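Visitor: Below is the sequence, then the predicted model.
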Amino acid sequence: NARPRLFTFPYACGSFSSLLQCVKHLPDDVEVWLFEYPGHGSRHAEPPAESMQQIIDEEVQAILPLLDKPTVFFGHSMGSHVMFKVAQALYAAGQPIPIHLIASGRTPPHMLHPDRQALTAGGAEAVRQKMEMKMVEWGMGPEKLGEETHRRQLSLLVECCKILGSPCPPTSIPAPITVYWGEFELLNNMALIRQWGELSATNQFKLREFQGGHYYFNEGGACLSVVRECISEDVFKYAPAPPPAAARSSTPTTSTLRYEIEDPTGA
């Protein structure tokens, strides 16, 4: 009954599969649930979310039936903000909260990102051009992704940029927070990153740095292996039961989440 559930929250232009490689080869006892935002991936036929609150409300409703076991949240970039706001909503509603929050590649949600104002200034075309430059800086240009994939992900990134909104209230929750960070991130303000620790009411904060940039988990090879080992360790770090034996599965038990639980096979 103590089998932990790991919920993943993808980045702005990602889909449920974007973080799948990070959670492969976890111990058999880990149950993985992958969120899919409206308009992304398998939900591409739906209109994108009109607000951050829409995403939060949807994901809270999806998670509520699954809180009978220990949970761990793992979000990357925008997904880090989404997961924390979902945790805040659960806490405010008196629901069970995650035993551990893993925030990756994003400044804390109660602080204004240094680039936020500059990136969103100007009209729609100016914002689109700035987002396209960001994608190139992140190694996600058309020469890397292909023209069609780049165009689609750029559109999603622009839509998500519209709904990121203002910093959230600095309401801490009684859960440990671990931050994952690429050592070659364009923003290298460690003092700002460490302010994630202010959001842990238990004063349990840890920073892990990985070789690579914003998408350090796409580096492959030894770096990806280290990322997987760290996630495995962090999933069980605060679990009520000790980790299982070293047996690992090649494919974790996964499901995709939306307002209603879909794709129970994880296909």
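Guide: Okay, I see it. Numbering: from 1, shown residues only.
Visitor: make it CA atoms for all contacts and neighbour counts henceforth
Guide: OK.
Visitor: which stretches of the stretch 101-250 of the chain form strands?
Guide: Under the criterion DSSP state E, counting those that start in this stretch, strands of the stretch 101-250 of the chain are mapped to 177-182, 205-210.
Visitor: Burial-wise, tell me which of these comes out on top.
Guide: Highest mean neighbour count among these (mean count of other Cα atoms under 10 Å): strand 177-182, with a mean of 24.
Visitor: before we move on, back to that, export the strands of the stretch 101-250 of the chain to TSV and tack on distance to Phe7?
Guide: Shown next, in TSV, are the strands of the stretch 101-250 of the chain (distance: least, Cα to Cα, whole Å):
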stretch	distance to Phe7
strand 177-182	15
strand 205-210	19
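Visitor: alright, now check it against this:
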Amino acid sequence: MFQEKTPWLSALPAVNDQIRIFCFPFAGGGASSYRDWQKFFPKNVGVYPIQLPGRENRISDKPFTDMVDLVAEISKVLRPYLTKPFVFFGHSLGARIAFEVVRTLRRKWQLEPCHLIVSGSRAPHIPEPKPLHHLTDEAFVNELRRFSGTPEAILQNKELMELFIPILRADFMVDETYVHLPEEPIACPISAFGGTADPEADPRELEAWRQHTSNRFNLEMIAGDHFFLQSNKDVLLSFVKDIVLKYSTARMIG
């Protein structure tokens, strides 16, 4: 039986789902990044973005700064909703969070997704080469420009950045203090996606995800920078849809 509605999910999973996709956001991102993904899938494929504390409707909640604590909480929250086949999708920081949640679910409950889809992310054993969570606010904002995900007008808006910097800094701390600990490769397939002009995750760093699964691995490069997730969304979703529907008897509508 499902629990009451949780702030970690924008909606409770439907009982008639054939398969569920749980989407993990990038640093500073919220569940709204995946707001319109549901319309790309049949009705019996449920898309459930995860809402981390400190953003959007959870703006007053204290953000996590430690990967271990964050993964433990997400795993506990998701456990009741993993009664149907499920797929994890994560972009950038979200990919590494998703990967660690997969390993936690395996250790604690012997559960694994049908597929792990990672996007715009170095393999988990490759540390961030240019950490920025410790920088002064001015230097921190300047470094954010390399990700091309925050409009310049926002970066130059002092009041808005006073609101966003603590959230972003916390997320980068989660990412940059994360230490990958070796375990047996996960049993589900991994599909990795990268942007052709993304300096944060080059093909070699994406290909390195291969060693983390004992199953199939494939890599696709999509035109765009670190946020091809947004700029080339239709192409990415076409790939994601093909992966997900392999695990469902559902067929596209229209």
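Guide: Alright, I've got the coordinates. These figures come from a predicted structure and were not determined experimentally.
Visitor: Can you give me the TM-score here?
Guide: Here the TM-score for the pair of chains, by TM-score structural alignment, normalised by the length of structure 2, is 0.83; 235 aligned residues with a Cα RMSD of 2.2 Å.
Visitor: before we move on, back to that, so which of the strands of the stretch 101-250 of structure 1 comes closest to Gln153 of structure 1?
Guide: For Gln153 of structure 1, the closest of these is strand 177-182, at 21.2 Å, according to Cα to Cα.
Visitor: how about the closest one, which residues of structure 2 does it hit?
Guide: Aligned by TM-score structural alignment, strand 177-182 of structure 1 falls on residues 190-195 of structure 2.
Visitor: quick one: that stretch to structure 1 mean distance?
Guide: Comparison of stretch 190-195 of structure 2 with structure 1 after fitting gives an average deviation of 0.8 Å (mean Cα distance after the TM-score superposition for structure 1).
Visitor: Return the residue of structure 2 aligned against Lys69 of structure 1.
Guide: In structure 2, Lys69 of structure 1 lands on Lys84 (TM-score structural alignment).
Visitor: Would you quantify the distance from that match to Leu78 of structure 2?
Guide: Distance, Lys84 of structure 2 to Leu78 of structure 2, by Cα to Cα, to the nearest Å: 12 Å.
Visitor: Which of the two has more residues huddled nearby?
Guide: Taking neighbours as other Cα atoms under 10 Å, Lys84 of structure 2 and Leu78 compare with Leu78 leading, 17 against 14.
Visitor: Three-state assignment for that one, please.
Guide: Leu78 of structure 2 falls in the helix class when you classify it by DSSP: H, G, I helix; E, B strand; the rest coil.
Visitor: so how many other residues sit close to the closest residue to Leu181 of structure 2 other than its chain neighbours?
Guide: In space, Leu181 of structure 2 comes closest to His125 once its chain neighbours are excluded; the distance is 8.0 Å by Cα to Cα, 6 or more residues apart in numbering. Other residues near His125 of structure 2 number 17, with proximity taken as other Cα under 10 Å.
Visitor: again with Leu237 of structure 2
Guide: Per other Cα under 10 Å, the neighbour tally for Leu237 of structure 2 reads 15.
Visitor: And it? What does it align with in structure 1?
Guide: Under the alignment (TM-score structural alignment), Leu237 of structure 2 pairs with Arg228 of structure 1.
Visitor: swap in Ala31 of structure 2?
Guide: In structure 1, Ala31 of structure 2 lands on Phe16 (TM-score structural alignment).
Visitor: So Gly194 of structure 2 sits against Glu200, correct?
Guide: No. Counting by Cα atoms under 8 Å, Gly194 of structure 2 sits too far from Glu200 to count as a contact (9.5 Å).
Visitor: any common contacting residues for these two?
Guide: 120-121, 226 (Cα atoms under 8 Å, 6 or more residues apart in numbering).
Visitor: Ser148 of structure 2: which of those is nearest?
Guide: Distance to Ser148 of structure 2, by Cα to Cα, is smallest for His226 among the shared contacts of Gly194 and Glu200 of structure 2, at 7.0 Å.
Visitor: Just tell me what the closest one corresponds to in structure 1.
Guide: Counting by TM-score structural alignment, His226 of structure 2 corresponds to His214 in structure 1.
Visitor: residues near that match, how many?
Guide: Per other Cα under 10 Å, the neighbour tally for His214 of structure 1 reads 23.
Visitor: list the contacts for the nearest residue to it once chain neighbours are set aside?
Guide: Leaving aside its sequence neighbours, His214 of structure 1 sits nearest to Glu185 (Cα to Cα, 6+ apart; 5.2 Å). The contact partners of Glu185 of structure 1, taken as Cα under 8 Å, 6+ apart, are 105, 212-214.
Visitor: for Thr249 of structure 2, same thing?
Guide: Thr249 of structure 2 touches Gln18, counting by Cα under 8 Å, 6+ apart.
Visitor: Next, work out how far apart it and Ile167 of structure 2 are.
Guide: Here the criterion is Cα to Cα. By it, Thr249 of structure 2 lies 40 Å from Ile167 of structure 2.
Visitor: again with His133 of structure 2
Guide: 11 Å.
Visitor: residue in structure 1 matching Ala208 of structure 2?
Guide: Aligned against structure 1 by TM-score structural alignment, Ala208 of structure 2 finds its counterpart in Gln195.
Visitor: you'd agree that match is up against Pro109?
Guide: No. Taking contacts as Cα under 8 Å, Gln195 of structure 1 lies outside contact range of Pro109: 9.6 Å.
Visitor: What is the equivalent residue in structure 1 for Met173 of structure 2?
Guide: Aligned by TM-score structural alignment, Met173 of structure 2 pairs with Lys162 of structure 1.
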